[in-house]
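In: The sequence and its predicted three-dimensional model are supplied below.
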Amino acid sequence: MTDLGLPEGILACLFDLDGVVTKTAVVHAAAWKEMFDAFLREREGPHFRPFDAAAEYDEYVDGRPRADGVRTFLAARGIELPEGGPDDPPDAATVHGLGNRKNALLLEKIRTGGVEAYDGTLRYLEAVRAQGLRTAIVSSSANCRDVLRAIDAEHLFDVRVDGVVAAERGLPGKPRPDTFLAAARDLGVRAEQAAVFEDALAGMDAGRSGGFGYVVGVDRVGQTDALYAHGADIVVRDLADLGGEA
């Protein structure tokens, strides 16, 4: 399996979506910033401090389920809001209201700008499957299936554990390893037989705490040291760097 850049004994590959398969991480960051900045500007007035779409996005939001991202960032700023519920309108001053506002902004940005895939990842997926390894997409996004269909990549995954599936099964999101562990079980492999591919620090934490056989950090934004610190076994700029080219 050396041509895939994976150790012996790996039988399955578990891929994050945003930032690993698709070029949507930057779109997510922009949607979070637009939502949080509007909220903070109204709440903090002259003391307004904008959301940092690099450092604060990486630390508190990236890779987490939407509501968890809202809670984690607001806690870091010393702000508490009512939870509300998943059906809260986007203008509600609740955790779920802010999350729904972010999602509305994201969908609008995707609608107007489209979705692009990383070609290196798609080629790597094809190579992985050609060698008989099983594959899963593991994403906190509730829009995962629609995004995969938009890039015609749904057929590249045997299993999907996304925000919708996690909610149905009551699985906590990253940095907890539960969604990755569920995907491994669905594929019929043990954690130590699966490799995790992630670009988020929360995803690295999940890979490390879940006891997975190999954790690949994908560095799209210059955070190689942080990915290693959070548990990566190897960090690459693109999955094409691992091998698997025809």
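Out: Received, thanks.

In: When you work out contacts or count neighbours from here on, use the C-alpha atoms and nothing else.
Out: Noted.

In: How about the contacts made by the most centrally placed residue in the chain?
Out: Centroid-nearest residue in the chain: Gly63, 3.8 Å away (criterion: CA atoms, centre = their mean). Listed by CA atoms under 8 Å, 6 or more residues apart in numbering, the contact partners of Gly63 are 139-140, 174-175, 200-203.

In: Which of the residues you listed fall within helices?
Out: Secondary structure from DSSP state H places 201-203 of the contacts of Gly63 in helices.

In: residue ranges for the helices of this structure, please.
Out: Going by DSSP H, the chain shows helices at 25-44, 55-56, 66-76, 95-113, 119-130, 144-150, 163-169, 178-187, 201-209, 224-229.

In: For Gly244, find the nearest of those.
Out: helix 119-130 (5.3 Å; CA to CA).

In: thinking again about what came up before, ok, which of the helices of the chain comes nearest Phe157?
Out: Across the helices of the chain, closest to Phe157 is helix 119-130 (CA to CA), at 8.7 Å.

In: Now neighbour count and distance to Val236 too, for the contacts of Gly63, in JSON lines please.
Out: Shown next, in JSON lines, are the contacts of Gly63 (neighbours: other CA atoms under 10 Å; distance: CA to CA, whole Å):
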{"residue": "Ser139", "neighbour count": "30", "distance to Val236": "20"}
{"residue": "Ser140", "neighbour count": "25", "distance to Val236": "22"}
{"residue": "Lys174", "neighbour count": "25", "distance to Val236": "21"}
{"residue": "Pro175", "neighbour count": "22", "distance to Val236": "21"}
{"residue": "Ala200", "neighbour count": "31", "distance to Val236": "13"}
{"residue": "Leu201", "neighbour count": "27", "distance to Val236": "14"}
{"residue": "Ala202", "neighbour count": "25", "distance to Val236": "17"}
{"residue": "Gly203", "neighbour count": "32", "distance to Val236": "15"}
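
In: The structure to be compared is supplied as follows:
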Amino acid sequence: MPELPASIRACLFDLDGVLTDTAALHAAAWKESFDEYLLVGGSAADAAYRPFDIDGDYRTFVDGKRRADGVSSFFDSRGLEVPIEVQRQVAATKTARFDDLVRTQGLEVYPDVIGYLNYLRAAGIHRAVVSASEHCKDLVEAAGIADYFESRVDGQRATADGLAGKPAPDTYLAAASDLGYAAADCAVFEDAISGLQAGAAGGFGAVVGVNRRSLDSQPFFAAGATVVVESFDDLAH
């Protein structure tokens, strides 16, 4: 059973797809928003305007990134020059769709999360949540896990402090600094390729790929994961 290095003194967690089962809601909201544009922007026969693919496009170009970065990354991948005001509208539509999905479907914490957070707290290992979401505060409070975290670095904090989004390591480095530790003393927990790349770029002591959907683990390792698990129960504790 894999375990974190003994030197780890703090754990830095992504939110969506790691702590809460909201990654699927984000992906669905992005698909609706992008497809709405693609449907009116051109013909589906044109590869550039083919529907947004959750398994391919979401994980590769959008997952883990701030909204504006995800929008531009996806359109760039299709070779589409989309006016900035249209990109902003797509991002705004995504936020509205996601909020609707949370209201109608609810917010669930993965069943292994509370036990692992309790273990870390009892062991004296500090904890932070790091998310590109501008609604991170509301989401962790709605999920009932806000009190487990001593630091929250989210989309609002990144904008206020001028922190580059994932795959840059800035937000994770800020969380480590908040907790009073160097990157080498911290473990990053991520499900997104961009987040794993951020962990690797920041020189963190461990980068844990959280593979909730039992996908091929090779892309996780290629992006910088030092260990890949499907559940926190797979980690020694």
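Out: Cool, the structure landed. Bear in mind that the values here come from a model prediction, so they are computed numbers and not experimental data.

In: returning to that earlier point: need the contacts of Gly63 of the first structure in JSON lines with distance to Ile110 of the first structure, can you?
Out: Supplementary listing: those in JSON lines, determined by distance: CA to CA, whole Å:
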{"residue": "Ser139", "distance to Ile110 of the first structure": "17"}
{"residue": "Ser140", "distance to Ile110 of the first structure": "17"}
{"residue": "Lys174", "distance to Ile110 of the first structure": "23"}
{"residue": "Pro175", "distance to Ile110 of the first structure": "25"}
{"residue": "Ala200", "distance to Ile110 of the first structure": "20"}
{"residue": "Leu201", "distance to Ile110 of the first structure": "24"}
{"residue": "Ala202", "distance to Ile110 of the first structure": "23"}
{"residue": "Gly203", "distance to Ile110 of the first structure": "23"}
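
In: Quickly name whichever of these is closest to Asp238 of the first structure.
Out: Nearest to Asp238 of the first structure among the contacts of Gly63 of the first structure, with distances taken as CA to CA, is Ala200, at 14.1 Å.

In: got the contact list for the closest one?
Out: Listed by CA under 8 Å, 6+ apart, the contact partners of Ala200 of the first structure are 58, 62-63, 217, 227.

In: From Ala54 of the first structure, how far out is it?
Out: Distance, Ala200 of the first structure to Ala54 of the first structure, by CA to CA, to the nearest Å: 12 Å.

In: hmm, back to that, winner for burial among the helices of the first structure?
Out: helix 201-209 (a mean of 26; mean count of other CA atoms under 10 Å).

In: re the thing from before, would JSON lines of the ones in helices among the contacts of Gly63 of the first structure with distance to Ala12 of the first structure be doable?
Out: Formatted as JSON lines, these follow (distance: CA to CA, whole Å):
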{"residue": "Leu201", "distance to Ala12 of the first structure": "21"}
{"residue": "Ala202", "distance to Ala12 of the first structure": "21"}
{"residue": "Gly203", "distance to Ala12 of the first structure": "17"}
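
In: how close does Arg111 of the first structure get to Val27 of the first structure?
Out: 11 Å.

In: Over to Glu192 of the first structure?
Out: 33 Å.

In: same check, this time on Phe39 of the first structure
Out: 19 Å.

In: do the same with Cys144 of the first structure
Out: 14 Å.

In: Leaving out sequence neighbours, find the closest residue to the counterpart of Leu201 of the first structure in the second structure.
Out: Residue correspondence to the second structure (TM-score structural alignment): Leu201 of the first structure is matched to Ile193. Nearest residue to Ile193 of the second structure, sequence neighbours excluded (CA to CA, 6 or more residues apart in numbering): Ala223, at 5.9 Å.

In: Hmm, the one you found is touching Glu190, no?
Out: No: applying CA atoms under 8 Å, one finds Ala223 of the second structure not in contact with Glu190, separated by 10.7 Å.

In: Now for those two: what residues contact both?
Out: Common contact partners of Ala223 of the second structure and Glu190 (CA under 8 Å, 6+ apart): Leu196.

In: Comparing the two, which shows the higher neighbour count?
Out: Set Ala223 of the second structure next to Glu190 and count neighbours by other CA atoms under 10 Å: Glu190 wins out with 30 against 21.

In: That one and Tyr110 of the second structure: what is the separation?
Out: 14 Å.

In: next one: Ala92 of the second structure
Out: 28 Å.

In: residues in the second structure matched by stretch 150-170 of the first structure, start to end?
Out: Counting by TM-score structural alignment, stretch 150-170 of the first structure corresponds to 142-162 in the second structure.

In: Can you give me the distance of Phe52 of the second structure to Arg121 of the second structure?
Out: In terms of CA to CA, Phe52 of the second structure sits 40 Å off from Arg121 of the second structure.

In: One more: Ala128 of the second structure?
Out: For Ala128 of the second structure relative to Arg121 of the second structure (CA to CA), the value is 12 Å.
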